[in-house]
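**Student:** Can you look at this prediction? I've put the sequence above it.
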Amino acid sequence: MNITRQAVKFDNHGHKIAGILRIPEDAQEKKNAALVCIHPGSSCKEQTAGIYAEKMAEQGYVTLVFDASCQGESEGEPRYAEIPSLRVEDVHCAVDYLSAQSFVDQERIGVLGVCAGGGYAVNSAMSDHRIKAVGTVAGANIGRVQRGSVDILKTMEAAGKQRTAEARGAEPMIVGWIPNNREELEQSGITDIDIVEAVDYYTTPRGKHPGSPNKLLFSSMSDMLSFDAFYMAETLLTQPLQIIVGDKQGAFGSYRDGQELYKHAASEKKDLLVLEGVSHYDLYDQPGPVARAVEQLTKFYGTNL
């Protein structure tokens, strides 16, 4: 199928979000179902969310993938901030943009998120019921992930002090999401499968991209630590829900989060697909696992959009 790819920008309350809109052939002549595709924390629109945006466009969906506010080619300050409330609003604004397109059926807009993007997809849908179907691939609750990796109160205090320092003119404190290369990984002594494969994905030609420079504004840790992507899912997440995870478990906990979300979501139509022998990062870009995920997502959105 021929797909038209357009670099687009849309507004998020005063700053511009950079995205890629994919339009399947002949879609301009009719109303189409559309998907907002949401990238992981530390990622960008050209990486795994872009892969899924391309694959779903091949299945006939209009897709929009974008860089989060303050990251990649999108505007927003401070740079490299990961602010969950802002990322959720990015998704709402992406729905605004799609709703205004003449070839999009505003009653058939869904979201599809990968890793932390999956958590943001869920949270966005709970607060915006224009979103009619929710798909997550290796979806993770970024607040839970961060709370499990640091001393919460000490980190909150340090992030607050750093924010005060920056308000008084200090240089922003930028840290890494993961080790910068395999050498740093080996020196750290970390052997967890998710972190090892994250380094392989983000810092080697496999997935490395200038829009994903492994930089995080440290002061935004307080925003992540106080965020729960699934809060009130038992009440507000009523849309059809498809969860896809691998059974190889690591530190990022997408298998665990998938089980929890499936258990608590209010959705009357919900499905949890666990792929055997598949890791978190296999679902980012490896042909076999991605193809299996896309097959399931195509069935899911075909039924629910």
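**Tutor:** Yep, it's here. Numbers count the residues shown, from 1 in each chain.
**Student:** okay, CA-based contacts and neighbour counts for the rest of this
**Tutor:** Will do.
**Student:** can you pull the contacts of the closest residue to residue 115 other than its chain neighbours?
**Tutor:** Spatial nearest neighbour of residue 115, chain neighbours left out: residue 139 (4.1 Å); criterion: CA to CA, 6 or more residues apart in numbering. Contact analysis of residue 139 by CA atoms under 8 Å, 6 or more residues apart in numbering lists 113-119, 243-245, 254, 257-258.
**Student:** dropping in the other structure now:
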Amino acid sequence: MNTNKEMSVGVSGWDKIFPPSDKVEHKKVSFKNRYGITLVGDLYTPKNWNGQKLAALAVCGGFGAVKEQASGFYAQTMAERGFVTLAFDPSYTGESSGEPRHVASPDINTEDFSAAVDCLGLQSFVDREKIGIIGICGWGGFALNATAIDTRIKAVATMVMYDMSRVFSQGYFDSNTPEIRREMKRSLNAVRWTDAETGTPTPGYPMPDTPSDEVPQFLNDYIEFYKTPRGFHERSVSNHVWTATTLLSFMNFPLLAYANEIDVPTLMVAGENAHSRYMSEDAYKSVETDKKELLIVPNARHTDFYDNQAGAIPFDKLESFFKENLQ
């Protein structure tokens, strides 16, 4: 059964952080994942193609972002280069359904990528044997996990990848001690009692509205993107807050445990000066396909890859990688 349809939900006009391209067609679509959650995405197609079935890409990320931000920018740009592309809002966020709002799950979010593959493969103008995915930031980890289980994905690229299970369980740069981890579990499960008693999820800690000298530089970089006109979008979770117990879903989930089973072409891109670089480097070692490449972009920070700040995003490389491997 084809569950895709054009949508009239949400904002009907252009409300993205990047300008529309006159080289592509754009429409809103919806589709369901296997949990029955309705996902909403933006489908981009090249204008004036010659009618043959095209290669396609599903795009998502970063963690807490919506399709009107980085993923949509990537999707539109790759559609300009000849691909059918789908940028989508994950379950429980943006225009997608799911209650309560602002919840993340390593399992469900991995499934979201496979559901996007479903959606693309049901389009009459898409070649099902030529579908790849791009995961940005936290969605890089989900992209690798999806590729490890979904054999329909023929190539995968990650951009400044996060392993969210590693970050939430071990802290940035693996700085959490066993005592810190035990205290996190105790405090988060105390929050569960509150949630059970009230019937309402407790919100986590919001991102600060302004940079300061009291937080790491990478957090100031996030603030500069998500909290200013550069990248602000009202539906982004980064401008609301995740539920506090979202962390529990990730703290004992081995997101990249089967990365060694990835046997399709894999491109991993990181910034030389990105705080997340170590996660790409370590994940790259875990992927055992001989068709893999780790590209370190000189001088680039993590958030430079959200909107091509200083020309950091290697779109030419992405184009050649997918054209070569989605044949």
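**Tutor:** Looks like it came in fine. From a predicted model like this one, the values you see are computed outputs, not experimental measurements.
**Student:** Surely the residue nearest to residue 115 of the first structure forms part of a strand?
**Tutor:** No. If the criterion is DSSP: H, G, I helix; E, B strand; the rest coil, then residue 139 of the first structure is coil and not within a strand.
**Student:** In helices only, show me the contacts of residue 139 of the first structure.
**Tutor:** 116-119, 254, 257-258 (DSSP state H).
**Student:** hey, where'd the helices end up in the stretch 51-200 of the second structure?
**Tutor:** Ranges of helices in the stretch 51-200 of the second structure, per DSSP state H, counting those that start in this stretch, are 70-80, 106-121, 138-149, 164-170, 178-198.
**Student:** Which of those sits closest to residue 323 of the second structure?
**Tutor:** Set against residue 323 of the second structure and scored by CA to CA, these come closest in helix 70-80, at 10.8 Å.
**Student:** quick one: the closest one aligns where in the first structure?
**Tutor:** The aligned range for helix 70-80 of the second structure in the first structure is 48-58, by TM-score structural alignment.
**Student:** with the second structure superposed, average distance for that stretch?
**Tutor:** Comparison of stretch 48-58 of the first structure with the second structure after fitting gives an average deviation of 0.9 Å (mean CA distance after the TM-score superposition for the first structure).
**Student:** Distance from the chain centre to that stretch, please.
**Tutor:** 13 Å (CA atoms, centre = their mean, to the nearest Å).
**Student:** do the same with stretch 241-257 of the second structure
**Tutor:** How far stretch 241-257 of the second structure lies from its chain's middle: 15 Å, per CA atoms, centre = their mean.
**Student:** Okay, buried residues for it please.
**Tutor:** 241-251, 253, 255-256 (16 or more other CA atoms under 10 Å).
**Student:** next one: stretch 263-279 of the first structure
**Tutor:** Buried, per 16+ other CA under 10 Å, within stretch 263-279 of the first structure: 265-267, 270, 272-275, 278-279.
**Student:** counterpart of it in the second structure, which residues?
**Tutor:** Going by TM-score structural alignment: stretch 263-279 of the first structure matches residues 285-301.
**Student:** Now do that stretch: distance from first to last residue.
**Tutor:** One end of stretch 285-301 of the second structure to the other measures 22 Å (CA to CA, to the nearest Å).
**Student:** try stretch 38-56 of the first structure
**Tutor:** End-to-end span of stretch 38-56 of the first structure (CA to CA): 13 Å.
**Student:** gap between that stretch and the chain center?
**Tutor:** How far stretch 38-56 of the first structure lies from its chain's middle: 8 Å, per CA atoms, centre = their mean.
**Student:** Okay, angle between the lengthiest helix in the first structure and helix 48-58 too, please.
**Tutor:** Secondary structure of the first structure per DSSP H: the longest helix is helix 287-304. Between helix 287-304 of the first structure and helix 48-58, the angle comes out at 60 degrees (axes from the mean of the first three to the mean of the last three CA atoms, to 10 degrees).
**Student:** And the helices of the stretch 51-200 of the second structure: which comes nearest residue 322 of the second structure?
**Tutor:** The closest of those to residue 322 of the second structure is helix 70-80. By CA to CA, the value is 9.8 Å.
**Student:** Which secondary structure elements does the closest one sit against?
**Tutor:** When contacts are defined as 3 or more CA pairs under 8 Å, 6 or more residues apart in numbering; DSSP states H and E, helix 70-80 of the second structure packs onto strand 24-32, strand 38-46, strand 54-60, strand 84-88, helix 304-307, helix 315-325.
**Student:** Point out the most buried one among those.
**Tutor:** strand 84-88 (a mean of 31; mean count of other CA atoms under 10 Å).
**Student:** Average offset of that strand relative to the first structure?
**Tutor:** Compared with the first structure after fitting, strand 84-88 of the second structure has a mean deviation of 0.6 Å; criterion: mean CA distance after the TM-score superposition for the first structure.
**Student:** What is the burial count for the alignment partner in the first structure of residue 93 of the second structure?
**Tutor:** Correspondence of residue 93 of the second structure to the first structure, assessed by TM-score structural alignment: residue 71. Residue 71 of the first structure has 26 neighbours, counted by other CA atoms under 10 Å.
**Student:** Just give the closest residue to residue 71 of the first structure, not the sequence neighbours.
**Tutor:** residue 80 (5.4 Å).
**Student:** That neighbour -> the second structure?
**Tutor:** So residue 80 of the first structure corresponds to residue 102, using TM-score structural alignment.
**Student:** I'd say its match and residue 92 touch.
**Tutor:** Yes. Assessed by CA atoms under 8 Å, residue 102 of the second structure is found in contact with residue 92 at 5.5 Å.
**Student:** rewinding a little: which of the helices of the stretch 51-200 of the second structure sits closest to residue 210 of the second structure?
**Tutor:** Closest among the helices of the stretch 51-200 of the second structure, using CA to CA: helix 70-80, at 20.8 Å.
**Student:** Contacts for that closest one next, please.
**Tutor:** Applying CA under 8 Å, 6+ apart, the contact partners of helix 70-80 of the second structure are 16, 18, 21, 23-24, 42, 44-46, 57-62, 84-88, 136, 306-307, 315, 319.
**Student:** Tell me what angle it forms with strand 54-60.
**Tutor:** For helix 70-80 of the second structure against strand 54-60, the angle between stretch directions is 170 degrees (the same axes, to 10 degrees).
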